[in-house]
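Asker: Sequence isn't available, so here's the structure alone:
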């Protein structure tokens, strides 16, 4: 398929014009016009680009791309190295930030719910970015059991702020750097809130509110949306798809 057709399809499917975001969503770097092989990954790091070159990708799709609001606009240093590699190999870069978080089936929050067997019941926060629901398994009763499930499913132990013996009722979640949504999760009636990252004020708010907080890893919680998107495109358009997981401890 053509780069333009893929771009148009993703713009409509992910409703990119709906969001006020910190970066441009869609094609960030133009490569060759015809796309037959795509590589997906969480972040457009140099390591991901190099792997895509090795896999002979025509396009790379990521959640975290380039040209973030407030960043240095000069094409120097690592930005120069990354862009040079893309341009030299004529590879397109597509990036989708909030639109990929939000999609009801392919998005990061939807896919994390599938990974952790959570049943969404409602949304909360600006643009309904946060999700809230219950555990699919009724035998999952305590925060400690939820911690164990997350560790088993995501491959890393989350940082818990709270009592592992606390009972689980409503579970709220938002992937990535959404620790500042804890207060909104509390207002939505959550007994547990899980996200990717944590910050110093989050600890105090969790302790004072009695709502358990689980920091599960920014990268770890956002591996699944981009994979689902790539697989969707492969099935719909007959594209070859490779997901590349560049490990990140954050």
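Answerer: Arrived safely, thanks for sending. Everything numeric here is computed off the predicted structure, so don't read it as measured data.
Asker: CA atoms for contacts and neighbours, from now on please.
Answerer: OK.
Asker: Pull the number of nearby residues for the residue nearest to residue 190 when sequence neighbours are not counted.
Answerer: When the adjacent residues along the chain are set aside, residue 190 lies closest to residue 170, with 4.8 Å between them (CA to CA, 6 or more residues apart in numbering). Look at residue 170: counted by other CA atoms under 10 Å, it has 18 neighbours.
Asker: who does the longest helix along the chain touch, helix- and strand-wise?
Answerer: Counting by DSSP state H, the longest helix found in the chain is helix 224-237. Under the contact definition 3 or more CA pairs under 8 Å, 6 or more residues apart in numbering; DSSP states H and E, helix 224-237 sits against strand 37-43, strand 59-64, helix 98-102, helix 108-116, strand 240-243.
Asker: What lies in contact with the last one?
Answerer: The one in question is strand 240-243. Residues from elsewhere that reach strand 240-243 (CA atoms under 8 Å, 6 or more residues apart in numbering): 36-41, 227, 230-231, 234.
Asker: hey, where'd the strands end up in this protein?
Answerer: 26-29, 37-43, 59-64, 92-95, 118-124, 130-135, 159-161, 171-173, 192-195, 212-215, 240-243 (DSSP state E).
Asker: To residue 184, which of the ones you listed lies closest?
Answerer: strand 118-124 (7.1 Å; CA to CA).
Asker: Please spell out which residues along that closest one are buried.
Answerer: 118-120, 123-124 (16 or more other CA atoms under 10 Å).
Asker: Please apply the same query to stretch 56-69.
Answerer: Neighbour counts over stretch 56-69 (16+ other CA under 10 Å) mark 57-66 as buried.
Asker: same thing with stretch 170-187?
Answerer: 170-179, 181-186.
Asker: if I look at residue 236, how far off is residue 1?
Answerer: For residue 236, the distance to residue 1 (CA to CA, to the nearest Å) stands at 11 Å.
Asker: Same drill for these two, tell me which one is more crowded.
Answerer: residue 1 (13 against 9).
Asker: Next, the contact list for the spatially most distant residue from the centre of the chain, please.
Answerer: The centre of the chain is farthest from one residue, residue 165, which by CA atoms, centre = their mean lies 29.1 Å away. The contact partners of residue 165, by CA under 8 Å, 6+ apart, come to 142-144.
Asker: Next up, a structure to set beside the first:
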């Protein structure tokens, strides 16, 4: 049976604790479409290609990690922004987006889902008092070399690493933050982990890893965040008997 749009929004907001998380964009329903929802397309980013696929699939809603209306972006509805919104409004498609709430959720979040994929023990956020903290820690069942760790990342993510910095130590205890979390390298080093994993890399990240003796692996923003929206979509499909289809619009970034 279809679910009412407001009922779905209230459920997702409560499940992901979105009202308690300060973010760079609005979380929840970003674009209002039809009232009753039966078919949902989930994905990483609400790019034009995903919106067009949702139209082709006759979806009533789109559920993503990267939505619209980011702080600091131009306010004008022109060009790319106009075309995306025009397609959603023309076909009466709802857009739900959850950024940090979908990074940090202990079960369906990107960090938790990456741990599940890699078979790491998931200890949780390094600051439990901060509901928006996206830096988490965990451990491997057995210590491995940097080469072995890199190979396993590439195999499981089915993507070549963007960048890596090896250390002299074997890897047992790890910290990670999916997506653009390279700014957490110093905080990860202070935790005494053997390796830090994220999606992206910046020039200072390399020096921080080298000088603090922490192995560093940038595995791709998109590659490390393909799993939260998929897991959340599967959950609501089961919870409400909805038709939810995950569509991965690939990105090398």
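Answerer: Thanks, I have the structure now. Please read all numbers here as calculations on a predicted model, not as lab measurements.
Asker: which residue in the second structure lines up with residue 24 of the first structure?
Answerer: If you follow residue 24 of the first structure across to the second structure using TM-score structural alignment, you land on residue 26.
Asker: My read is that that match contacts residue 71, right?
Answerer: No. Using CA atoms under 8 Å, residue 26 of the second structure makes no contact with residue 71, being 9.1 Å away.
Asker: Surely residue 104 of the first structure is in contact with residue 114?
Answerer: No. In this structure residue 104 of the first structure lies outside contact range of residue 114 using CA under 8 Å: 11.6 Å.
Asker: related to what we said a few turns ago, quick one: contacts for the match of residue 24 of the first structure?
Answerer: Contacts of residue 26 of the second structure by CA under 8 Å, 6+ apart are 69-70, 97-98.
Asker: let's see 10 Å
Answerer: By CA atoms under 10 Å, 6 or more residues apart in numbering, the contact set of residue 26 of the second structure is 18-19, 67-71, 96-99.
Asker: Same check on residue 20 of the second structure?
Answerer: 13-14, 101, 130-132.
Asker: Throw those residues into CSV and include distance to residue 203 of the second structure, thanks.
Answerer: Converted to CSV, the contacts of residue 20 of the second structure look like this (distance: CA to CA, whole Å):
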residue, distance to residue 203 of the second structure
13, 36
14, 38
101, 28
130, 28
131, 29
132, 25
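Asker: Just give me the closest of those to residue 158 of the second structure.
Answerer: Closest approach between these and residue 158 of the second structure, by CA to CA: residue 101, at 25.4 Å.
Asker: Alignment lookup: the closest one to the first structure.
Answerer: Aligned against the first structure by TM-score structural alignment, residue 101 of the second structure finds its counterpart in residue 99.
Asker: Reformat the helices and strands packed on helix 224-237 of the first structure as TSV; add distance to residue 222 of the first structure.
Answerer: Below are these laid out as TSV (distance: least, CA to CA, whole Å):
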stretch	distance to residue 222 of the first structure
strand 37-43	7
strand 59-64	8
helix 98-102	8
helix 108-116	6
strand 240-243	13
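Asker: do you know which of the ones you listed lies nearest residue 215 of the first structure?
Answerer: So among those, helix 108-116 is nearest, using CA to CA, at 13.5 Å.
Asker: which bit of the second structure covers the closest one?
Answerer: The aligned range for helix 108-116 of the first structure is 110-118, by TM-score structural alignment.
Asker: so how much does the matching stretch differ from the first structure once superposed?
Answerer: With mean CA distance after the TM-score superposition for the first structure, stretch 110-118 of the second structure departs from the first structure by a mean of 0.3 Å once superposed.
Asker: in that stretch, what's buried?
Answerer: For stretch 110-118 of the second structure, burial by neighbour count (16+ other CA under 10 Å) applies to 110-115.
Asker: same question, stretch 41-61 of the second structure
Answerer: Under 16+ other CA under 10 Å, the buried positions of stretch 41-61 of the second structure are 41-48, 50-51, 54-55, 59-61.
Asker: residues in the first structure aligned with it?
Answerer: The aligned range for stretch 41-61 of the second structure is 39-59, by TM-score structural alignment.
Asker: cool, and stretch 227-242 of the second structure?
Answerer: Stretch 227-242 of the second structure maps onto residues 224-239 of the first structure, going by TM-score structural alignment.
Asker: in that stretch, what counts as buried?
Answerer: Here stretch 224-239 of the first structure shows 224-231, 233-234, 239 as buried, counting by 16+ other CA under 10 Å.
Asker: One more: stretch 197-210 of the first structure?
Answerer: Within stretch 197-210 of the first structure, the residues that count as buried by 16+ other CA under 10 Å are 197-198, 202-203, 205-206, 210.
Asker: what does stretch 4-24 of the second structure give?
Answerer: Neighbour-count burial for stretch 4-24 of the second structure flags 5, 8, 12-13, 16-18, 21, 23 (criterion: 16+ other CA under 10 Å).
Asker: May I see the residues you listed organised as a markdown table, with distance to residue 223 of the second structure added?
Answerer: A markdown table is the format used below for these (distance: CA to CA, whole Å):
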| residue | distance to residue 223 of the second structure |
| --- | --- |
| 5 | 30 |
| 8 | 27 |
| 12 | 24 |
| 13 | 25 |
| 16 | 22 |
| 17 | 25 |
| 18 | 24 |
| 21 | 24 |
| 23 | 22 |
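Asker: Now the residue nearest the centre of the first structure: closest residue in space, sequence neighbours ignored.
Answerer: When CA atoms, centre = their mean is applied to the first structure, the residue found nearest the centroid is residue 222 (3.0 Å). Nearest-residue entry for residue 222 of the first structure: residue 108, 5.6 Å, with adjacent residues in sequence omitted and distances by CA to CA, 6+ apart.
Asker: if I look at that neighbour, how far off is residue 99 of the first structure?
Answerer: Taken as CA to CA, the span from residue 108 of the first structure to residue 99 of the first structure is 9 Å.
Asker: Overlap in contacts, those two.
Answerer: Joint contacts of residue 108 of the first structure and residue 99 (CA under 10 Å, 6+ apart) are residue 63.
Asker: what's the spacing between the closest residue to residue 245 of the first structure other than its chain neighbours and residue 21 of the first structure?
Answerer: Once flanking residues are discounted, residue 245 of the first structure sits nearest to residue 41: 6.1 Å by CA to CA, 6+ apart. Note on residue 41 of the first structure: its distance to residue 21 of the first structure, by CA to CA, is 20 Å.
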